[in-house]
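# Here's my sequence, what's the structure:
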Amino acid sequence: MARNTFAEDEELEQEFNWQHYRRLGQYVKPYKDAIYKVLLVIFVANIASMLGPYFTKIAIDQVIPEKNISLLLWISGIFFVSLFVIAWCMKYRILKITEIGQDMLKDMRFDIFHHLQTLPFSYFDNRPHGKILIRVVNYINTLSDLLSNGLINLISDMMSVVVTLLFMAWIDPVLTLYSLALLPVLFGLVMIIKQKQRKAYQVLSNKQSNLNAYIHESIAGIKITQSFARERENYHVFNEVNEDYRSSWMRAVRIQFLLWPVVQNISVLTTCLIYFVGIKQLGVSISTGTLIAFIGYINNFWNPVINIGNFYNSLITATAYLERIFETMDEIPEIQDAPNAKPLPPMKGEVRFSEVTFGYEPAKPILSKVSFHITPGQSVALVGPTGAGKTTVINLLSRFYDVQAGQVLIDGVDVREVTLHSLRSQMGVMLQDTFIFSGTILENIRYGKLDATEEEIIAAAKIVRAHEFIQDLKDGYQTVVEERGSTLSAGQRQLLSFARALLADPKLLILDEATSSIDTKTEEQLQVGLQELLKGRTSFIIAHRLSTIKNSDQIFYVDGGTIAEAGTHDELMALNGKYHHLYQSQYDLIRTN
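So this is what the prediction gives:
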């Protein structure tokens, strides 16, 4: 498990654009009515919080010198009620904002997951799965504070700043100007910190992605690791990746935490300045009540400024993660429905390749001008050396990739002219690496037809000879299997896949080394079920074990990017060519063993 296979830092394909925050705003729109209610509550809370300093000014300058007890009680009562109003508004705000924020995160997570479902195999082949997983889970979770509190709190704090400034300007315009004297200093320092912080979090997101990818790879390959006694080497690699992440985290946090003391110190210096100016003018142009009220308003002013600074911190931090999230969302699927694509009518099963040329790398074609015609209901076997293009044929048929030249037609219609869903929903594909989902045996077979009854599921399992081993399991069809079917043998997983494919009743069936993990005895029993599975449907079978494809209607020997030989088993054996040599070598090997 070489370190550089996954720990290479990902380069952003495009630089972050601040316009992307408009896209973030799209997730706010569905909840605008709820947000307006929250903002109204916040406005009420801001007005209520302004009453305290103002009543203090009146009490010191007028009520106490005049010994007006009744007015003092009225002011105290109104102030007491305002505290309850503020508390209720705060509770409503926290609950509602959290609910709205989590709904927005859910929507964003759904969008990126939905988009991942449309991306081609090449996207997943070229990236460690752990690096994809971290974008869907960790990076979006990192936005939780930004969306749950940040955006609405920013509006709240800006509203609070404006309301406070209006009250301050109403009481004393000169002191208000002194209160704003150090703001330019704050803005200058923020701009210096911003660039360093963003770069630090870009590096951190890379290191976090690398760590997640290695952990994912290590867990997936734990059997190989223990089989080759590679635990010690893996410890060393993990320590390096983990240390990279820790160092990047510490640097990013050190830069992030610079902003809070900067804002806090400027706030304290501003308060000192107000005290200095206010005391010099006390009794001349400023009353004691005005000075005390102003100090209260200074706190009301700088607290939201500090919060805005914290939000800015969160914004810069989130930018590094948003870049990765939107980069994934902007990945354009290579294979998608054409603008004028139409649903494929119920499939008959006629398949035609017309002068098809294709290569995973344009300069290195795998198939070159391949042509053949299959009538509905025929079974076709693809044999030949590794890398000759057998799997490529079925990848093009399923439209996992598009041809570079020529046409792939089903029932006379180019597969590029129909919707992907209508095409693939009428096909059944069984791969050598069968995938079993977490859940019961019953649910895994039903995956091929979600509305299937239990009786239909059992019938399908019996036909493909899976019923016997299922009955021997602890809970039969209700037996829970773990992720990827790790509690089942490879042969049992393939039998379940056969049952799943049969239940789905596809018109076109593709078997790619689907019997490779089944022992010879089970395969002999399966042949009857396999013939039932192939009956009445067009099928493509890739198999290195030639005994499974002797009865195919046509056998294609694929080699050198073309179909080198074609015919039935008997015809190809009589030809005494490449297929004859391949079959004879397997027969001699079996006879020797």
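# Every contact and neighbour count from this point should use C-alpha atoms.
Noted.
# what about the helices in the stretch 1-150 of the chain?
Using DSSP state H, counting those that start in this stretch, the helices of the stretch 1-150 of the chain run over residues 20-26, 32-58, 64-66, 69-118, 121-125, 129-134, 140-142, 144-145.
# Need these in a markdown table (columns: mean neighbour count and distance to Arg591).
Output for the helices of the stretch 1-150 of the chain, formatted as a markdown table (neighbours: other CA atoms under 10 Å; distance: least, CA to CA, whole Å):
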| stretch | mean neighbour count | distance to Arg591 |
| --- | --- | --- |
| helix 20-26 | 13 | 67 |
| helix 32-58 | 18 | 75 |
| helix 64-66 | 11 | 113 |
| helix 69-118 | 16 | 47 |
| helix 121-125 | 12 | 40 |
| helix 129-134 | 18 | 43 |
| helix 140-142 | 18 | 59 |
| helix 144-145 | 17 | 65 |
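# nearest to Ala459, of these?
With CA to CA as the criterion, Ala459 lies closest to helix 69-118 of these, at 31.5 Å.
# Which other helices and strands does that closest one contact?
For helix 69-118, the elements it packs on are helix 32-58, helix 140-142, helix 144-145, helix 288-329, judged by 3 or more CA pairs under 8 Å, 6 or more residues apart in numbering; DSSP states H and E.
# Alongside the first, I'd like the structure of this one:
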Amino acid sequence: MTRISQRTVYTLRREFKNKMKKLPVSYYDSHSNGDIMSRMINDMDNISGTLNQTLIQLITSLLQFVGTIYFMLTISWQLALVAFITVPLAMITVRIVAPLSQKFFAEQQKNLGLLNDQIEENYAGHTVIKTFNHEASAEKEFAKRNDNFYKSAWKAQFVSTLIYPTMRFINNLDYLAMAVIGGLKVISGTVNLGDVQAMLQYTNQFAQPITNISNMLNTIQATVASAERIFEVLDEKEMTDGIPVSEKVSDESSKNAVSKLGAIDKTDFINFDQVAFSYNENQSLMTDVNFSVEVGQMIAIVGPTGAGKTTMINLLERFYDVTSGKILLEGKDIREIDREQLRGRMAMVLQETWLFSGTIMDNLQYGRLEATQEEVIQAAKMAHADEFITTLPQGYQTLLNEAASNISQGQRQLLTIARAFLANPEILILDEATSSVDTRTERLIQSAMNRLLKGRTSFVVAHRLSTIRDANQILVMENGKWKYCGNGEP
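Have a look, this model is predicted:
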């Protein structure tokens, strides 16, 4: 049974992990890390514990229940019916209490996810919390979520434990009814005293599995709530490749289609054609964006915060699909291109550097797993990362801790850029790539860019024009609309 339970949870965890990579970015935007981790760990543990401990007891109780019924019927079916009268009462009790306790258990697991999220957030930002002396407010927020978890857990446990004393009371009524009716039958001579005595013992045995099962409902209801949270994720809509049928046009109409910019120039590498995007129907984030990019050009996207710069990059990477219009890559709608193939032609340097626990060599090879050490070192030299790596005691075998906090922010930025260079993409996307490094490091990065971006199509998202002075085109965004597109300042 242990093997079965562990295998079941193993398979469920694997399916959960596979599902997570198929979910759209919008799911991650609307769910906290703590909630997802709670489903993956705490809810899975609940299911594992129930299958491991409760399942055997449940099977044993059911076998005892069926066996007791058989022997009771062989002694006296009339007295057996007396024992069976309480079964509907037990079922009614379970039917009333179980849904209520399950509701509270679901709330308990939800609050546990929120509590996990609070702990993770406080740990990740402990330096900022201490810097601004917000320990008290952080502790207050933690206490609030901890209190919510306590209240929901208390309600769930209290309601679920009502089943056990209620069932014991019903069983005692059953025992009393059996004694009274059995005594009357002995007096009337229809049943002998030995049979009544045996039926009283069987009544206790008949009640025992019912009591055990009701006692297990405490764990079962928590498990059902956990299972619902897991299957809620497994039932989420996955990302799909290809254009919906309603958006496709016939070959003939596509030949005659002319955008506001005129016919698509097949020599262009990337075209944004009347692109519009919104997360929901009530709020449009981007409307009527039109521009084209030739092979090897560097496009600078500038504008105030919230103007739609990062959204444009997300659309290009197909983290989201356009609401209307088209993004064409070499004349083909990117929605007709498999996401893995599309992203295989791109590399991105994010504003927030992400490095995992491991050696510097492992982190750089993440850009291209089959790359040799020589290729990794060459990419690091081109990004000016080799200069600081070779000064470390372990060099490229230096272990980075969690969040790579044992190296500076500028050094982390250089490593992510070197990783992108190692990927050798056709399209390079830099999202605020130089906004978090010092002046000297920025100069080093800019020098590497001028050399490495030659012949490679690139998009640079930045607030400062100083970081994109070598761009072939400057795209100015404001409120989701492009206001200017050219090769100089507007």
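# thinking again about what came up before, which one of the helices of the stretch 1-150 of structure 1 lies nearest to Thr357 of structure 1?
Comparing those under CA to CA, the one sitting nearest is helix 121-125, at 18.3 Å.
# ok, back up a step: could I get the helices of the stretch 1-150 of structure 1 as TSV with distance to Ile555 of structure 1?
Putting the helices of the stretch 1-150 of structure 1 into TSV (distance: least, CA to CA, whole Å) gives the following:
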stretch	distance to Ile555 of structure 1
helix 20-26	53
helix 32-58	62
helix 64-66	105
helix 69-118	33
helix 121-125	28
helix 129-134	37
helix 140-142	50
helix 144-145	57
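# so which of the ones you listed comes closest to Phe358 of structure 1?
For the helices of the stretch 1-150 of structure 1, the distance to Phe358 of structure 1 is smallest for helix 121-125, at 14.6 Å, taking CA to CA.
# Can you check which part of structure 2 that closest one sits on?
Using TM-score structural alignment, helix 121-125 of structure 1 corresponds to residues 25-29 of structure 2.
# what's the average distance of the matching stretch to structure 1?
In the superposition with structure 1, the average deviation recorded for stretch 25-29 of structure 2 is 2.8 Å (mean CA distance after the TM-score superposition for structure 1).
# Other residues contacting that stretch?
For stretch 25-29 of structure 2, the external contacting residues (CA atoms under 8 Å, 6 or more residues apart in numbering) are 319-320.
# How far does it sit from its chain's centre?
8 Å (CA atoms, centre = their mean, to the nearest Å).
# Please apply the same query to stretch 38-58 of structure 2.
20 Å.
# will you turn the helices and strands packed on helix 69-118 of structure 1 into JSON lines that also has distance to Gln426 of structure 1?
Below are these laid out as JSON lines (distance: least, CA to CA, whole Å):
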{"stretch": "helix 32-58", "distance to Gln426 of structure 1": "42"}
{"stretch": "helix 140-142", "distance to Gln426 of structure 1": "35"}
{"stretch": "helix 144-145", "distance to Gln426 of structure 1": "41"}
{"stretch": "helix 288-329", "distance to Gln426 of structure 1": "28"}
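# Tell me which of these sits nearest to Val81 of structure 1.
Using CA to CA, the nearest of these to Val81 of structure 1 is helix 32-58, at 9.0 Å.
# Go ahead and list the helix or strand containing Glu456 of structure 1.
Counting by DSSP states H and E, the element that carries Glu456 of structure 1 is helix 454-463.
# what about that helix, how far off from structure 2?
Here helix 454-463 of structure 1, set against structure 2 after superposition, deviates by a mean of 1.9 Å using mean CA distance after the TM-score superposition for structure 1.
# Report the aligned residue range of structure 2 for that helix.
With TM-score structural alignment as the criterion, helix 454-463 of structure 1 aligns to 373-382.
# Quick check: which of the helices of the stretch 1-150 of structure 1 is nearest to Asp505 of structure 1?
Nearest of those (CA to CA): helix 69-118, 23.4 Å.
# residues near the aligned partner of Leu415 of structure 2 in structure 1, how many?
Leu415 of structure 2 maps onto Leu496 in structure 1, with residues paired by TM-score structural alignment. Using other CA atoms under 10 Å, Leu496 of structure 1 has 25 other residues around it.
# just the helices in the stretch 301-450 of structure 1 please.
Going by DSSP H, counting those that start in this stretch, the stretch 301-450 of structure 1 shows helices at 390-397, 420-424, 441-446.
# What strand or helix carries the closest residue to His384 of structure 2 other than its chain neighbours?
Of all residues not flanking His384 of structure 2 in the chain, Leu444 sits nearest, at 6.5 Å (CA to CA, 6 or more residues apart in numbering). Assigned by DSSP H and E, Leu444 of structure 2 belongs to helix 439-452.
# need the contact list for the closest residue to Leu488 of structure 1 other than its chain neighbours.
Nearest residue to Leu488 of structure 1, sequence neighbours excluded (CA to CA, 6+ apart): Val481, at 7.6 Å. Residues in contact with Val481 of structure 1 (CA under 8 Å, 6+ apart) are 437-441, 487-488.
# do Leu533 of structure 1 as well
Listed by CA under 8 Å, 6+ apart, the contact set of Leu533 of structure 1 reads 464, 502.
# Matching it against structure 2, which residue comes up?
Counting by TM-score structural alignment, Leu533 of structure 1 lines up with Leu452 in structure 2.
# Kindly report the same for Gly439 of structure 1.
The alignment partner of Gly439 of structure 1 in structure 2, by TM-score structural alignment, is Gly358.
# repeat for Gly476 of structure 1
That one, Gly476 of structure 1, aligns with Gly395 by TM-score structural alignment.
# tally of neighbours for that match?
Counted with other CA under 10 Å, residues neighbouring Gly395 of structure 2 total 15.
# The closest residue to it other than its chain neighbours and Leu414 of structure 2: what is the separation?
Leaving aside its chain neighbours, Gly395 of structure 2 sits nearest to Ile389 (5.3 Å; criterion: CA to CA, 6+ apart). Note on Ile389 of structure 2: its distance to Leu414 of structure 2, by CA to CA, to the nearest Å, is 10 Å.
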